[in-house]
Each structure stands twice: as structure tokens, then as C-alpha cells.
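K.L.:
Sequence and predicted model, in that order:
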Amino acid sequence: MDVVERLRDENEMLREKLRQLEDVLKPEVNAPEGCHLTPSELLIFRHLSLGRLSSRDNLRSILYSDRVDEPDTYNIIDVFIVSLRKKLRPYGFALETVWGRGWKLVRLQEEAE
């Protein structure tokens, strides 16, 4: 086996491992029926629906892990959060800000308790 062929095999193996990791990090959780989310908003919703606190850097890496060479998009996360808040509120969800740490998805009933 020559070097190029070995590197192709290794590359294919690494791509499969990456696909498996992405499946774990981007679970198949559906948005509420009738809530029309963009693909990026859906990725954020799916991640936050795991119940964990997510930082700006964490959300950015989920959205742009395949585009590391693109210019910094630091504030775009704020745009997605604002949009998600507006779209999810009628369906009983809220995005709670934990200052200095990130956001978490909560049900509005839980917020009142």
C-alpha cells in the first residue's frame, strides 16, 4: 500500500469518526410543530434541548465546525438567540441567559416556578 492510498484510507476513517461525533453533538430533536426554524436555528435548538448550558463559543463551534477558515462570526450567535426567542416563545419555550456563561432552553412553565 503506497503512502497516498494509506492517507486516503485514514482520511475516510477520520471522516466517519467525525460524522459519528456530529450525530452525538447534533441530536435529531424536532422543533415544535409549526415553528419554522432555519437550519442554523434548528442546530442551536437541538443542542440546547439537551438541557445543558451552552456558551457562545460552544454554539459557534456547533454551527461552524466545518468552516474554521471563515472570518470570525462572534455576534451572529446573538442574532440567532434573538430570533429563536421570538420563534419559540409561542410554543412554550424560552432561552434563559446565564450572564457571563451562556444560554439554556427552558419551558415557560418552569420559568414561572
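P.N.:
Yes, it's here. No experiment lies behind these values; they were computed from the predicted model shown.
K.L.:
Every contact and neighbour count from this point should use C-alpha atoms.
P.N.:
Fine.
K.L.:
how long is stretch 48-60 end to end?
P.N.:
Stretch 48-60 has an end-to-end distance of 13 Å (Cα to Cα, to the nearest Å).
K.L.:
just how off-centre is it within its chain?
P.N.:
Mean-position distance between stretch 48-60 and its chain equals 7 Å (Cα atoms, centre = their mean, to the nearest Å).
K.L.:
Tell me the spacing between Phe45 and Thr38.
P.N.:
When Phe45 is compared with Thr38 (using Cα to Cα), they lie 10 Å apart.
K.L.:
The two: who's more crowded?
P.N.:
Set Phe45 next to Thr38 and count neighbours by other Cα atoms under 10 Å: Phe45 wins out with 23 against 12.
K.L.:
Against that first model, consider the following:
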Amino acid sequence: MNMLTEKIKVAIVEDDLDLQEVMKEFLESSGFDTFCFNDSEQFFAQASFNQYDAFLVDRKLPGRSGLEVVRALKAKRISGPIIMVTGQSEPNEVVEGLEAGADDYITKPFHYQVLAIKIRNLVERFRALSTMREPLRLINGERLQLLENSLELKSGDERVRFTRTEFQIFCPLFLKLGLFVKRESLFEGDSLQKSRSLDVHVAAIRKKIRPFGLDLETLRGVGYRLVEPDSQAEINFMN
């Protein structure tokens, strides 16, 4: 994925001042601009939300928690991705953060280079979504396109046809490549029937898209994201 040419502005909301300083120094040495806040109260009092391209939010903040910060940012309809920083020994924090509206997560301790790549990739995807005018993606150098009239995924001379329901489920996942989409936003209907039907449709979609170098990653009870199989090891949610 191409690196962004302009500096990415990252808001860091972290009460561990040592960790905050290390993140700040590494990200700035990697070409980012950083804006640090020691807790949620300082963040809400001083931050200019629309000036940031991405947000790093610690799950366990004094006062208003990281979950509350995420919910407030989503309510403000900010345009950048939110990455929740969680404890490695608390897998439930991942689920809670994503349910609150975080777009991704990283667990402590983490490699700072991985963090920098994650931020760049998410910001690039968000910017692409904001300017995209047609359902088109470039995967492993191949041009993939969704064709609404024929309910097909196309790459060169290769095509696969979806049922209308499969297409309706796959389309938001395709448009938000690499980002989680909640289960409840993918399918309408009675809750129990919806859950069972969605699982069946997702299984069918997986079989159809794998020849195109794509797969669906599941976070149980939360949702799915469309990924390139080679990238799953790096971003496996349940390690």
C-alpha cells in the first residue's frame, strides 16, 4: 500500500506518560505529527477533533474511559480511524472497543513499527472511502470491481456472481476493505433467523471470493472484515 505523502496528524489519548512519550517520539521520527492528551478530560477540553487524521485511545483511562471517548468521537462523526490500545491479557477489551465504535485495536506490548503501519493503512483506507465514486479495489496488483447490475465481482476475465442477498452483504465489506463491519448492519430480519442466515451467506461468499485472493475474517459476536489472506496473521484479533 502506498504511503501517504503528507504528514498524518495523530491524537494520542494515553495516561501512561512513559508509553505516551515513546509513542510520540517513534511516530514523529516516522513522519507523523502527534498531539498528546493525558486523560479524557484534557482531550475533550483541548482537542480540535476535525484536525486529526487518526486517534489512539487507551482503553483504561482515568475519569471517562476509553470506551466513552470512542463513543463520543463516533457521535461527532469524525472522519478518521480510531485505534483502541488494550491490555494483552484482556481479550474482552477488544470486543468492547470494537462494539463501542473503534475501527481497530493494538495490544500492549506492541511493536511501534506495526503501530505506524497500522495507522497509515487505516488512514489511507478512510481517505479512499471518502473519495471513492465506484466500487473498485486493487488487490495484489489486480483490479477488482463490483458490478451492481449483474451482481458480480469482476477481475479481468474472471467473474463470480452473487445472489442478491450475498451481494448486499458483500458490498459494504468490499467498500470498507480491511475494516470491521458489524453483523447487525449487514442483514435485516428477525434476530435469531438473521444470525443463522448471515452465517450461511458468509460461508457461501467466502467460497466465491477466495479465487480472487480475498477472505472474510470473523470476530465472533461482533462482525466481519474483508482481508487479503496474507494479511490475516498480522491482524488476527484473537491471538
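P.N.:
All right, it came through fine. Not measured: the values here are computed from a predicted model.
K.L.:
Overlay the chains and give the TM-score.
P.N.:
With the length set by TM-score structural alignment, normalised by the length of structure 1, the two chains reach a TM-score of 0.59; 79 aligned residues with a Cα RMSD of 2.2 Å.
K.L.:
pretty sure Asp215 of structure 2 contacts Arg206?
P.N.:
Yes. Assessed by Cα atoms under 8 Å, Asp215 of structure 2 is found in contact with Arg206 at 5.9 Å.
K.L.:
Tell me the helix or strand right after the biggest helix by length in structure 1.
P.N.:
In structure 1, taking DSSP state H as the definition, the longest helix is helix 3-25. For helix 3-25 of structure 1, the following helix or strand on the C-terminal side (DSSP states H and E) is helix 39-48.
K.L.:
for the helix or strand just after that following helix, packing partners?
P.N.:
Downstream of helix 39-48 of structure 1, the next assigned helix or strand under DSSP H and E is helix 56-64. When contacts are defined as 3 or more Cα pairs under 8 Å, 6 or more residues apart in numbering; DSSP states H and E, helix 56-64 of structure 1 packs onto helix 39-48, helix 76-88.
K.L.:
Which residues does the longest helix of structure 1 contact?
P.N.:
Helix 3-25 of structure 1 is contacted from outside by His47, Ile62, using Cα atoms under 8 Å, 6 or more residues apart in numbering.
K.L.:
before we move on, back to that, more crowded one of Asp215 and Arg206 of structure 2?
P.N.:
Legend: neighbour count by other Cα under 10 Å for Asp215 of structure 2 and Arg206, higher for Asp215 (21 against 16).
K.L.:
how about that one, what's its match in structure 1?
P.N.:
With TM-score structural alignment as the criterion, Asp215 of structure 2 lines up with Ala94 in structure 1.
K.L.:
Am I right that its match sits in a strand?
P.N.:
Yes. Applying DSSP: H, G, I helix; E, B strand; the rest coil, one finds Ala94 of structure 1 inside a strand.
K.L.:
what residues are up against it?
P.N.:
Listed by Cα under 8 Å, 6+ apart, the contact set of Ala94 of structure 1 reads Arg85, Leu88, Leu105, Val106, Arg107, Leu108.
K.L.:
and in structure 2, which of those residues remain?
P.N.:
Retained contacts for the contacts of Ala94 of structure 1 in structure 2, judged by both residues aligned by TM-score structural alignment, their matches' Cα atoms under 8 Å, are Arg85, Leu88, Leu105, Val106, Arg107, Leu108.
K.L.:
Just the buried ones out of the residues you listed, please.
P.N.:
Leu88, Leu105, Val106 (16 or more other Cα atoms under 10 Å).
K.L.:
does the last one sit in a helix, a strand or a coil?
P.N.:
Put plainly, it is Val106 of structure 1. Classified using three-state DSSP, Val106 of structure 1 is strand.
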